[in-house]
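Participant: here you go, sequence then predicted model.
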Amino acid sequence: MKKLIFLALLLSSLTGWSQSPIAYDFFDQALKKAETGNLKGAIADYTKAIRADPLFAEAYLNRALLKQKSGDIKGALDDVNKTIIIEPKKGDAYTTRADINYKAKNYTGAIEDCTISITLNPKDYIAYNLRGLSNIHIQNKKNACADFTKAIKLGSQSAVKNKKMFCK
């Protein structure tokens, strides 16, 4: 009897972790719409995917990116924060939030998020470059130049330009 109860609990927890096929369908539709530039349609489909599976972190993150692109900074921040709650070790979510913070001129927040992202993914050259730019804004040239150098080693072309501009 104990084995049967354990098996039932195990199976119910596994089905709880699996993504809804309907959510994946909406997610795929959203990707296609985003590729063609239909941001509103893509956002609507990501919303449907999230309704079908409220723990679909990738749908929240993709929707955050599109909301940011369309100018809905608060909505983008809400979605990326939800992504981080669902998957706290998702490095690209922190890089996305850092980018939102950077554009909102919250350079300290951007630096903190880039640092978390780099801890989770030490090869994230976007986070190094963005942290470097944020450090420039808070007048920390030494750290900025070190970040640009690391980003360049990891393959960032933007960091090459930034280093030439800010690290003379």
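Facilitator: Yep, it's here.

Participant: only C-alpha atoms from now on, for both contacts and neighbour counts.
Facilitator: Noted.

Participant: pull the residues that contact the one helix or strand residue 81 maps to.
Facilitator: Using DSSP states H and E, residue 81 maps to helix 73-86. Residues from elsewhere that reach helix 73-86 (CA atoms under 8 Å, 6 or more residues apart in numbering): 55, 57-58, 60-61, 63-68, 90, 93-94, 96-97, 100.

Participant: comparison target, given below:
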Amino acid sequence: MIYEALSYAEKNNVLIVTSAGNTGLNLDEVMTHPRKKYKNHCLSNLIMVGLSDSIVGPKLKPVRGSYGKHTVDLFAHGTDFLTTNPKNEYYKPSGSSISSAIVATTCATMKLYYPQLKASEIREIVIQSVSKYNGEIFLDEEENTKASFTELSEAGGILNIENAFSLASKR
């Protein structure tokens, strides 16, 4: 039923942004939903976002941030994000939910400024316009396992809002 709903959204030009989660797992090897490709479904309207830190280096992807070259589309900042809680106090939550909210806001704003863009085009623009980091990332707390950051998602990079809007303006 989930994929029927996602397919309906795709047919009606609705973009879906979802978080990769905070398990630290390779989602190419672990079944999670929703995902772009599942059985006979291949969705062009779904963006899966992974968690990244704001500090470039071997811990750019926090250990708890999930990843996957074929499942996660890109990363976005999601650590120590200053916001308020229902008690009107400041706090700094972290996680891929924050990352996906930033990507969703970027996509919604892009649609506002460029209403002619289809959901699939916005997805493509956001993925193509990432900032790349070619260094290695620690995948475990002990810092024994490393991987190239560019191999941890389809885009191989982090959301770059300025690049995304520049690319969108050329369409």
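Facilitator: Cool, got the structure. Small disclaimer: the values here were computed from a predicted structure and weren't measured.

Participant: any idea what the TM-score is?
Facilitator: Once the chains are overlaid, their TM-score stands at 0.28 when taken by TM-score structural alignment, normalised by the length of structure 1; 87 aligned residues with a CA RMSD of 5.7 Å.

Participant: before we move on, back to that, after the helix holding residue 81 of structure 1, next one along is what?
Facilitator: helix 91-103.

Participant: against which helices or strands is that next one packed?
Facilitator: helix 57-69, helix 73-86, helix 107-120, helix 125-137 (3 or more CA pairs under 8 Å, 6 or more residues apart in numbering; DSSP states H and E).

Participant: continuing past the last one, what's the next helix or strand?
Facilitator: Downstream of helix 125-137 of structure 1, the next assigned helix or strand under DSSP H and E is helix 141-153.

Participant: which of the residues in that next one are buried?
Facilitator: 141, 143, 144, 145, 146, 147, 148, 149, 150, 151, 152 (16 or more other CA atoms under 10 Å).

Participant: out of the residues you listed, who's nearest residue 24 of structure 1?
Facilitator: Residue 24 of structure 1 lies nearest to residue 151 out of the buried residues of helix 141-153 of structure 1, by CA to CA, at 33.8 Å.

Participant: isn't the closest one up against residue 162?
Facilitator: No - Residue 151 of structure 1 is beyond contact range of residue 162, at 10.3 Å (criterion: CA atoms under 8 Å).

Participant: tell me where the longest helix sits in structure 2.
Facilitator: The residue-count maximum for a helix in structure 2 (DSSP state H) belongs to helix 96-113.

Participant: what residues of that helix count as buried?
Facilitator: 96-104, 106-108, 110-111.

Participant: tell me the one of those residues nearest residue 161 of structure 2?
Facilitator: Set against residue 161 of structure 2, the nearest of the buried residues of helix 96-113 of structure 2 by CA to CA is residue 106 (6.8 Å).

Participant: what sits closest to that closest one if chain neighbours are left out?
Facilitator: Spatial nearest neighbour of residue 106 of structure 2, chain neighbours left out: residue 161 (6.8 Å); criterion: CA to CA, 6 or more residues apart in numbering.

Participant: that neighbour reaches residue 105, doesn't it?
Facilitator: No - Residue 161 of structure 2 is beyond contact range of residue 105, at 10.2 Å (criterion: CA under 8 Å).

Participant: what helices or strands is the longest strand seen in structure 2 leaning on?
Facilitator: Secondary structure assigned by DSSP state E gives strand 46-52 as the longest strand of structure 2. On a contact count with 3+ CA pairs under 8 Å, 6+ apart, strand 46-52 of structure 2 meets strand 16-19, strand 74-77, helix 96-113.
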